[in-house]
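Asker: Fold the following, please.
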Amino acid sequence: MSSDYYEVLGVARDASADDIKRAYRKKAMKLHPDVAGPGSEEAFKEAQEAYEVLQDPQKRAVFDRGGDPAHQGAGGFGDAGFGGGGFDFTNLVDAMFGGGSPFGGQGGSRRGPRSRVRRGQDALVRLRLTLAEAVFGVTKPLDVDTAVVCPKCHGKGSDGDSEPVTCTTCEGAGEVITVQRSFLGDIRTTQPCPTCRGYGSVIPNPCSECSGEGRVRTSRTINVKIPAGVDDGNRIHLDSQGEVGPGGGPAGDLYVELSVAPHEVFRRDGANLEMAIEVPMTAAALGTTVSVRTLEADREDMDEDQSSVEVEIPAGTQSGARIVVEGRGIPRLRGGGRGDLGVSLLVRTPTKLDGHQKDLLREFAESRGEHEGRASVHTSGSKGVFSRLKEAFGG
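Answerer: Okay, the predicted model is just below:
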């Protein structure tokens, strides 16, 4: 027995289990005979012995009291996962990375066969909405092409009463070990069994409908409830409505991504709706009240009195002015009522006048001192006017 196992591994006497494990991994990679040469065999065995003792709380306690843990019925120290005649590359990588390596299971143990029943993948589909459907909400049927449980074998994968049998290649382990010669010696690696693909069993009589998969692809229709106020790019999450997993496993989730078609009249701006109307020059000058359609007019279940709203246009209104109708915009998804309806006004100048109308306009212009046709440069607030006109025309 070594005089001091702590000194062999290079750790303090109060070192934690993780500190001891890290120190041993470092030593194992440095001193293994197939890596460092035959001259390191004794030092490697000594490191193995030290680790076997210090990683076991009972053996460590015996050693700390001055006893000999080798006589505690715990077995010898000659292997520790690195047997003679070459070494298991899986265990060497485990010594470096702490198990779970891509070559095998933790501590050199096998992972075992994988289950045929697994959760299905999530699915993403897209759904086109009208602006009215997005604003007020709707329940729409959606055709989904996805995997469902096989109706013939009900997910079992085998035909009739037949059952899967143990794979003769891996004897049910789901893995096989291959040996490859190298300068390090015989390198053994673990990989999924090529016969059963890691399942540990094979299906001698697979279902004729799903070919042993336990699921088939089909098209089905589901009803999707769209809440009021959704916007372009929003997603609806439907739990367990996605792909059924292999072996009839639990279905994944379905995500419905929404797109909203442009409207010929209304434009969305956050929680507000924007529209533009034309008014005659005389109406803008004298003031008037006009009836303006609302987005509710696109709904078949809406009363006529909700399909329009009266908008008062003050006398002297200029082209590009915006009148706000409160509460006739878009419902907010997280509550807080509805946005507003913005009505931008475009003052329409007449293009065809008869002689009498021209005389009246000349008389009107003379009365206002505008008959000479002088123009003035507008500066204050001109940017805002142009911006409103651009928005009104959908720019």
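Asker: CA only for contacts and neighbour counts going forward, please
Answerer: Noted.
Asker: Go through stretch 48-67 and flag the buried ones.
Answerer: Buried residues in stretch 48-67, counting neighbours by 16 or more other C-alpha atoms under 10 Å, are found at 48-55, 59-60, 62-63.
Asker: Quick check: the nearest residue to residue 314 once chain neighbours are set aside vs residue 319, distance?
Answerer: Spatially, and ignoring its direct neighbours in sequence, residue 314 is nearest to residue 287 (4.7 Å; C-alpha to C-alpha, 6 or more residues apart in numbering). Using C-alpha to C-alpha, to the nearest Å, residue 287 is found at 13 Å from residue 319.
Asker: here's the other one to compare against:
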Amino acid sequence: MKKDYYEILGISKSADAAEIKKAYRKKAIEYHPDKNPGDKSAEENFKAAAEAYEILSDPDKRRQYDQFGHQAFSGGGGGFHGGQGMNMDDIFSQFGDIFGGAFGGGFGFGGGGGQSRRPKGSNLRIKVKMTLEEVVNGVEKKVKVKRKVQADGVTYKTCPTCNGQGQVMRVTNTILGRMQSASTCPQCNGIGQIIEKKPAAADAYGMITSEETVSIKIPAGVSDGMQLKVSNKGNDAPGNGIPGDLIVAIEELEHETLKREGENLHLDLYISFPEAVLGISKDIDAVNGKVRIKLEEGIQSGKILRLKGKGIPSLNGYGSGDLLVHVNVWTPKELSKEQRQFFEKYLTDDSFVPAPEKTEKSFFEKVKDMFS
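Answerer: Presented below is the predicted three-dimensional model:
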């Protein structure tokens, strides 16, 4: 079982953004590969801290994690939110600035100051529509994505300005003496390489647009607005860079008869007055087909029948919600002469006089129970 992200960083669940960043910087410096050369345990702790920071520093990801735990980011396929697929270059590329000057400004793995940073390509975003059936069962979607990829025939050479370091050093004289500072190379933008030659169809960065079919495994229980991440399926980066990610936003389509509320589903069931009086068995819509239910004699309008486990599966794997059937007795608006005479005959009959039992809950009590 994966360790809790808050526990990894040594913070409380109420920690604010500044506390999260401070805690991550402390852990990153403690387990930094330059400080612990060859120590695999330190490297794993370093990656775990980066993964925890990636989630908790993003308000949306943190909200999903607080609600669903690690399961919120376990979509399979190309690897979803979280640092599961992160390597050391990913971490330095995304979070290197947090280390400040603690390691001489170098962000490369195990090399200390002066190494160039591997650039990361830009992310792509798409929206995927899902039916309620797909939400309940999980689904694998295949989508076509247009992404920037490095063109065949592109070659690079070492940047002459920074000699492949990605940084240029400047020395200035101050009243305190000579001060040395490093800044990103203006010619290669920190990559350490520049294009030597490229085909005519490529852009200034040696990229062309290519259409690719990406398979996305979406787990059961996702909800509208949730975002999943497929690692390395965004735009490529120049040189030996890290591809960006594909961000997948979930759009849940409305069902014709079922309404979703969290992990529960609601269904309005209308029955006739004779059906309410005599009782009846009816087939109703559930997500994966029809379900037969029995309505007892004398069932009242407003009665709620709960079908256990017929709702939405929990994203964290803890069972499923319920299907709540709301019974509504349909009162006819037009009657024939004979029908009207029948009801007039029994208008004052004791069997037709409302006599709710004390054990029956009021409408407001039912609403309160439904939302509690």
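Asker: TM-score for these two?
Answerer: After superposition, the two chains reach a TM-score (TM-score structural alignment, normalised by the length of structure 2) of 0.58; 269 aligned residues with a C-alpha RMSD of 4.1 Å.
Asker: For the residue nearest to residue 314 of structure 1, give me its contacts.
Answerer: Contact partners of residue 287 of structure 1, counting by C-alpha atoms under 8 Å, 6 or more residues apart in numbering, are 312-317.
Asker: Can you name every helix or strand that whichever strand or helix holds residue 42 of structure 2 contacts?
Answerer: Secondary structure assignment for residue 42 of structure 2, by DSSP states H and E: helix 40-56. Contacts defined by 3 or more C-alpha pairs under 8 Å, 6 or more residues apart in numbering; DSSP states H and E place helix 40-56 of structure 2 against helix 5-9, helix 17-31, helix 59-68, helix 88-95.
Asker: okay, that helix sits on what stretch of structure 1?
Answerer: Here helix 40-56 of structure 2 fails to align to any part of structure 1, judged by TM-score structural alignment.
Asker: How about residue 196 of structure 2, nearest residue that isn't a chain neighbour?
Answerer: What sits nearest to residue 196 of structure 2 in space, not counting adjacent residues and going by C-alpha to C-alpha, 6+ apart, is residue 156, at 4.8 Å.
Asker: quick one: which helix or strand includes the one you found?
Answerer: For residue 156 of structure 2, the host element (DSSP H and E) is strand 155-158.
Asker: Also residue 42 of structure 1?
Answerer: helix 41-54.
Asker: Where in structure 2 does whichever helix or strand comes after that helix align, residue-wise?
Answerer: Proceeding N to C from helix 41-54 of structure 1, the next assigned helix or strand is helix 57-64, under DSSP H and E. Following TM-score structural alignment, helix 57-64 of structure 1 has no partner segment in structure 2.
Asker: After helix 57-64 of structure 1, heading C-terminal, what element do we hit next?
Answerer: Next helix or strand after helix 57-64 of structure 1 toward the C-terminus (DSSP H and E): strand 87-88.
Asker: next one: that next one to chain centre, how far?
Answerer: Taking C-alpha atoms, centre = their mean, to the nearest Å, the mean C-alpha location of strand 87-88 of structure 1 is offset from the chain mean by 41 Å.
Asker: Could you do stretch 184-197 of structure 2 as well?
Answerer: Centroid displacement of stretch 184-197 of structure 2 relative to its chain, using C-alpha atoms, centre = their mean, is 35 Å.
Asker: what's in contact with it?
Answerer: Stretch 184-197 of structure 2 is contacted by residues 116-119, 153-159, 161-168, 205-206, 239 when judged by C-alpha under 8 Å, 6+ apart.
Asker: and with 10 Å instead?
Answerer: 115-120, 153-169, 183, 204-206, 237-241 (C-alpha atoms under 10 Å, 6 or more residues apart in numbering).
Asker: and the end-to-end length of it?
Answerer: In stretch 184-197 of structure 2, first residue to last residue: 23 Å (C-alpha to C-alpha).
Asker: ok, now stretch 322-338 of structure 2?
Answerer: Terminal residues of stretch 322-338 of structure 2 are spaced 43 Å apart (C-alpha to C-alpha).
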